[in-house]
Every structure is written in C-alpha cells, then in structure tokens.
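[1] sequence below, structure please.
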Amino acid sequence: DSNESSPESVHAQIADFMRQYNIEDDDELWLVIDRDRWHERMLSQVAQLCAQNPHLNFCMSNPCFELWLLLHLEDVREYDEVTSNELTMNRKNKAGVTWLKKRMRDLLGSYSESSYDAVRLLPEVPKAMSIARELDITPADRWPQNIGSRVYLLMESITGNNLKNQ
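    This next block holds a predicted model:
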C-alpha cells in the first residue's frame, strides 16, 4: 500500500524539508492525511513521530479530506442513520466514486480533488470549524476514531481563532 502519499513518505518528505530549510521556533508544519486505507500501525508510528517534533502537527480526517469540505456545506450530525452509515463507509459506487466525492458533486455541481469551488466554501469555514470541533469527542486520541476531521486545528492555527477559548 505504501506510495508517495503514504503517511510515512509524507513524513519523510517533511523531515527532508525541515533539514533543507531553516525552520524557526515559531514555524509550524502540518501533516494532513486521510484515514481511508492506511493501516493503524503506520498511522500510529507517523503520529508518534509528529508528536516528538515541536514544529510538526498531525491532523487526520476520518474517513477522508472531503469530510472537512462537506462540513462547510452540511451538518453531518443531522444525518439520519442510513446517511450517516453511508458517510462512515464511504464506499465507491459503480463508477468508482466514493460516497463523499459524489455528495460534494451533488452539492457543488462539480467536484474533483484538484478542482472545486473553494471560494464558495470560504465563508463557511467558521461553521466547518465549529462542527468539526464538536465531532471531535476524543481530542486526546491521536486522530478521530469516528467520523471527524482535525483540520479545524490547522484552521485555528492559521486564523488565531481557537473556538475552545471563546
């Protein structure tokens, strides 16, 4: 399963970057990954490596990054049980498109990982952050065990807006 986008490879790339560039005390680097197909042991090792480095932060979306985007458009906490299960499983349809990618296409009109209307999502960032924080019922865990995205932590760092302190 290992390839250039595996958590291990991404961590190695970040470590190389940190060696090549002069990382200042207040610099932050973020490892943003999907839960999807990565083995628990691999994720645990990478999360541990990040925890040992004061400049490196680890945030995961479970099952994948599209969940973070979806939170800008819908409150998944309001889904009925069937829809919630579809989101959790995030299976591919006959065309090979995951449930979340299809949902994003339905809501935005078109969606691909490399091309979507990010400008439309921007005004909804605070809402997505708030929902993601509320979904994060196990913040002490290294990543969300259930549906969730820790991208809100990255956004709090960028915006200086820590919802926990409000």
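
[2] C-alpha from now on. contacts and neighbour counts both.
    Fine.

[3] give me the number of residues near the closest residue to Val10 other than its chain neighbours?
    Excluding its sequence neighbours, the residue lying closest to Val10 (Cα to Cα, 6 or more residues apart in numbering) is Glu4, at 6.9 Å. Using other Cα atoms under 10 Å, Glu4 has 10 other residues around it.

[4] any idea how far Trp143 is from Glu4?
    Plainly put, Glu4 is 21 Å away from Trp143 if you go by Cα to Cα, to the nearest Å.

[5] Proceed likewise with the subsequent sequence, for comparison:
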Amino acid sequence: MVAKRRSFPRPSAQRRYRKLFVLAVEGTVTEPQYFQMFNSEVSIIQVKCLKGGHKSGPFHVLKRMKKYLDDVELRKTDEAWLVVDKDEWSDSQLNELYQWSASTGQYGLALSNPKFEYWLLLHYEQGKGVSSSRSCTERLNRYIKNYDKGIEGKLPTLEQVKNAVERAKLRDTPPCKDWPRESGQSTVYKLVEAILQSDE
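    Predicted structure coming up:
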C-alpha cells in the first residue's frame, strides 16, 4: 500500500524587492562584485548582473540583454542598463547601444572612458589626468593594493560611492547626451544614482 503524500500550499513567487535593475556588463569579475554590494536582505531593490564571459564587446553585451528581456518581462518600475568601457570600441558600435538605451525610459547606458576601473578610481580621488587604460590601473593600484580584476573584500563604503557620483558629475559638465568621448569620464554615476535613490 502506497502512503498518500501530503500536499502543502506552495508559496506564491512574490518578489521581496520593489524594483529590479538588470545590468548587462562586459566583465565577469569586477563589475558583478561591485554591483552585488547594492543587494541585501533589507534592500527594496535588487541588482542582477548578466556577466560577460569571453564575448564582451558591445554587440555581445546588447545581445545578452535582449535575450534576457525576451525571457523576462520587466515591470514598469524596473530598469535595464548596459555597462561598458570605451576601450577601442568605435562610435558606430557604441551608437547601437545608445540607440537601444534611448528607445524607452526603462533602459540606460553607463560607459566609462577608458574603462570601468576609472569609475572605481573616482571613489578615492578626483580622477584628473587619466589618459589611458594603463594609467587608470596604475592609479587605482595606489588605493586597492594588488588590484587585479577583482575587488572582493575591498568594496568602497557608501560615503565613497556618493563621493564618486559627485566627482563623476563634475567631470560630466555639461552632461553628455550619449557617452563620454574624452578619457577621464564615466556615466556610471547615472546608474548608481538611480540605484541609491530607488533604495531610499
């Protein structure tokens, strides 16, 4: 005789958070580690990173985001952002990302010139005189010893994050319409500011 299985009511799949930020990023380590710090048990927002893997160019970042959005429908309060470096990508490559980001108020493009590490540098200093990826990494190593594509255990404080937002704003004057063309600028502050304001 087979015993009857007891059935328990299954809890509804209700999200604990009010707003979701979906980020398609180029990197597989630093960017996910950085944005993960905005998630917590008490947070009313959730940040989800779609990691880059070996295919990290602008086309692949956008493709990864589109694939995710084909499977998951955003709520009206949610946002989807592309987070990329200027690196050696051409204007035409980046323009495709910008056109996608401008197609709806729920999308955004956050670009650091020359790379994401410049955004990290702004947590510690004004970031003046950064002319290349190499100089950016060398400067960042002054503050994060042995920085090597990872900041686990070395995450900035909330005060440092807010300082980075203000420093990036000062360097983005007047605010660029699409992405920063000059080295030593980052529009990641727009994304981080949106996250911080949503979690208040």
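
[6] quick revisit: the residue nearest to Val10 of structure 1 contacts His11, correct?
    No - using Cα atoms under 8 Å, Glu4 of structure 1 is not in contact with His11, being 10.2 Å away.

[7] intersection of neighbour lists for those two?
    Common contact partners of Glu4 of structure 1 and His11 (Cα atoms under 8 Å, 6 or more residues apart in numbering): none.

[8] map Asn113 of structure 2 across to structure 1 for me.
    For Asn113 of structure 2, the aligned position in structure 1 is Asn62, judged by TM-score structural alignment.

[9] mind listing what that match touches?
    Residues near Asn62 of structure 1 by Cα under 8 Å, 6+ apart: Asp34, Arg35, Asp36, Pro144, Gln145, Asn146, Ile147, Gly148, Ser149.

[10] give me the subset of those lying in strands.
    Counting by DSSP state E, the members of the contacts of Asn62 of structure 1 that fall within strands are Asp34, Gly148, Ser149.

[11] the second one touches Leu135, doesn't it?
    Yes - with contact defined as Cα under 8 Å, Gly148 of structure 1 and Leu135 form a contacting pair (5.8 Å).

[12] between those two, which has more neighbouring residues?
    Each of Gly148 of structure 1 and Leu135 has its neighbours counted (other Cα under 10 Å); Gly148 has more, 28 against 18.

[13] what lines up with the more buried one in structure 2?
    Using TM-score structural alignment as the criterion, Gly148 of structure 1 maps onto Gln185 of structure 2.

[14] quickly find the element holding Glu159 of structure 2.
    Using DSSP states H and E, Glu159 of structure 2 sits in helix 158-171.

[15] buried residues of that helix, list them for me.
    If you call a residue buried by 16 or more other Cα atoms under 10 Å, then helix 158-171 of structure 2 has these buried ones: Gln160, Val161, Lys162, Asn163, Ala164, Val165, Glu166, Arg167, Ala168, Lys169, Arg171.
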